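# sequence-free structure coming up:
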């Protein structure tokens, strides 16, 4: 049975690094929205259309993921899924396709996230979105760590 692997965490928590490792471990297709977004739209984080574009990219990547799962290949969705309802939706979608579901939760302190963000923004690796510190702080107020009922599907990684 195929598995939908979902990386969960804030930017700079290590999601993409882990997604690359999981891609190798499971011979899976890794879909990282930032890589697609930056190729299509560049560094548009301050553009009024950024969120709309990002949602479109994620929607298209889900369509690819769904087809690949049906074809019998595991998928790593490097989406972040910051809130419970997004994770529930992904779990439901996977079950509708007959796929298993697993959350890979990356938990990092604010200090670690901010330090990694500064390093990332200074180097800005290919496919990475430049994120102002103020945006990361804003997003941290929205983030919902996995609830206890989600933990049966979870692997938790503490980043320090």
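Great, that's in hand. The structure displayed is predicted, hence computed values, not measured ones. Numbers count the residues shown, from 1 in each chain.

# Could you use CA atoms for every contact and neighbour count after this?
Will do.

# can you give me the strands in this protein?
In the chain, the strands defined using DSSP state E lie at 3-8, 29-31, 75-80, 100-108, 154-159.

# Now do the shortest one: distance to the chain's middle.
Computed by Cα atoms, centre = their mean, to the nearest Å, the chain-centroid distance of strand 29-31 equals 11 Å.

# which strands and helices sit next to it?
Strand 29-31 makes packing contacts with helix 15-26, helix 50-70, strand 75-80 when contacts are defined by 3 or more Cα pairs under 8 Å, 6 or more residues apart in numbering; DSSP states H and E.

# this is the other structure I want to compare:
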């Protein structure tokens, strides 16, 4: 994928897509770029709050705590000239506003990667991921549907540079 961004400008890569849409896989690919670091919410939540994550309200509470400390950290990395792949879901207008707040504290460029993958494909990937057991969190179909009911695709008026990724075959 060719980028329209200046070669030397740090970039904040933001990810939007339902559970098992391929956000972490894309994040790992993006993080292979020079002077780029990956910060993955699932890894941090697993280490800091695994025993506390049972329900959607638990996730919201713990994720909010993590976001509070990560925002200034990510802004500092960007201001130091390091690109950041933020593997945190930007799946609601509110979550994307948090990302927007980071961008506004920097001179970095940004890309909002929107993984537009049908629910059936996400659920098939989720089942496979759960069977492999290598992801920090196993998610049930009911949890997938609960989280997906809050999903909001990015809107033009939000002002992001959106890169759309559609499901393949």
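Received the coordinates, thanks. Note that the structure is predicted; figures quoted are calculated from it, not measured.

# now what about the TM-score between them?
Superposed pair, TM-score by TM-score structural alignment, normalised by the length of structure 1: 0.88. Supporting alignment: 159 aligned residues with a Cα RMSD of 2.0 Å.

# who's in contact with the residue nearest in space to the middle of structure 1?
Centroid check for structure 1 by Cα atoms, centre = their mean gives residue 79 as the closest residue, at 2.3 Å. The neighbours of residue 79 of structure 1, taking Cα atoms under 8 Å, 6 or more residues apart in numbering as the test, are 6, 7, 8, 32, 33, 58.

# what's the matching residue for it over in structure 2?
Matched to structure 2 by TM-score structural alignment, residue 79 of structure 1 sits across from residue 88.

# still contacting in structure 2, which of the contacts of residue 79 of structure 1?
Of the contacts of residue 79 of structure 1, the contacts whose aligned counterparts also meet in structure 2 (both residues aligned by TM-score structural alignment, their matches' Cα atoms under 8 Å) are 6, 7, 32, 33.

# And those residues, which of them are buried?
For these, a burial check counting by 16 or more other Cα atoms under 10 Å picks out 6, 7, 32, 33.

# Tell me the one among these nearest to residue 130 of structure 1.
Relative to residue 130 of structure 1, the closest of those is residue 33; by Cα to Cα it sits at 13.6 Å.

# quick one: the closest one and residue 148 of structure 1, what's the gap?
Distance, residue 33 of structure 1 to residue 148 of structure 1, by Cα to Cα, to the nearest Å: 27 Å.

# Now for residue 141 of structure 2: which residues touch it?
For residue 141 of structure 2, the contacting residues are residue 123, taking Cα under 8 Å, 6+ apart as the criterion.

# and it, what pairs with it in structure 1?
Taking TM-score structural alignment for the superposition, residue 141 of structure 2 sits opposite residue 133 in structure 1.

# circling back to that earlier point, any chance of JSON lines for the kept ones among the contacts of residue 79 of structure 1, columns distance to residue 101 of structure 1?
Converted to JSON lines, those look like this (distance: Cα to Cα, whole Å):
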{"residue": "6", "distance to residue 101 of structure 1": "8"}
{"residue": "7", "distance to residue 101 of structure 1": "11"}
{"residue": "32", "distance to residue 101 of structure 1": "17"}
{"residue": "33", "distance to residue 101 of structure 1": "19"}
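
# what's near enough to touch residue 104 of structure 1?
With contacts defined as Cα under 8 Å, 6+ apart, the neighbours of residue 104 of structure 1 are 5, 6, 7, 8, 154, 155, 156, 157.
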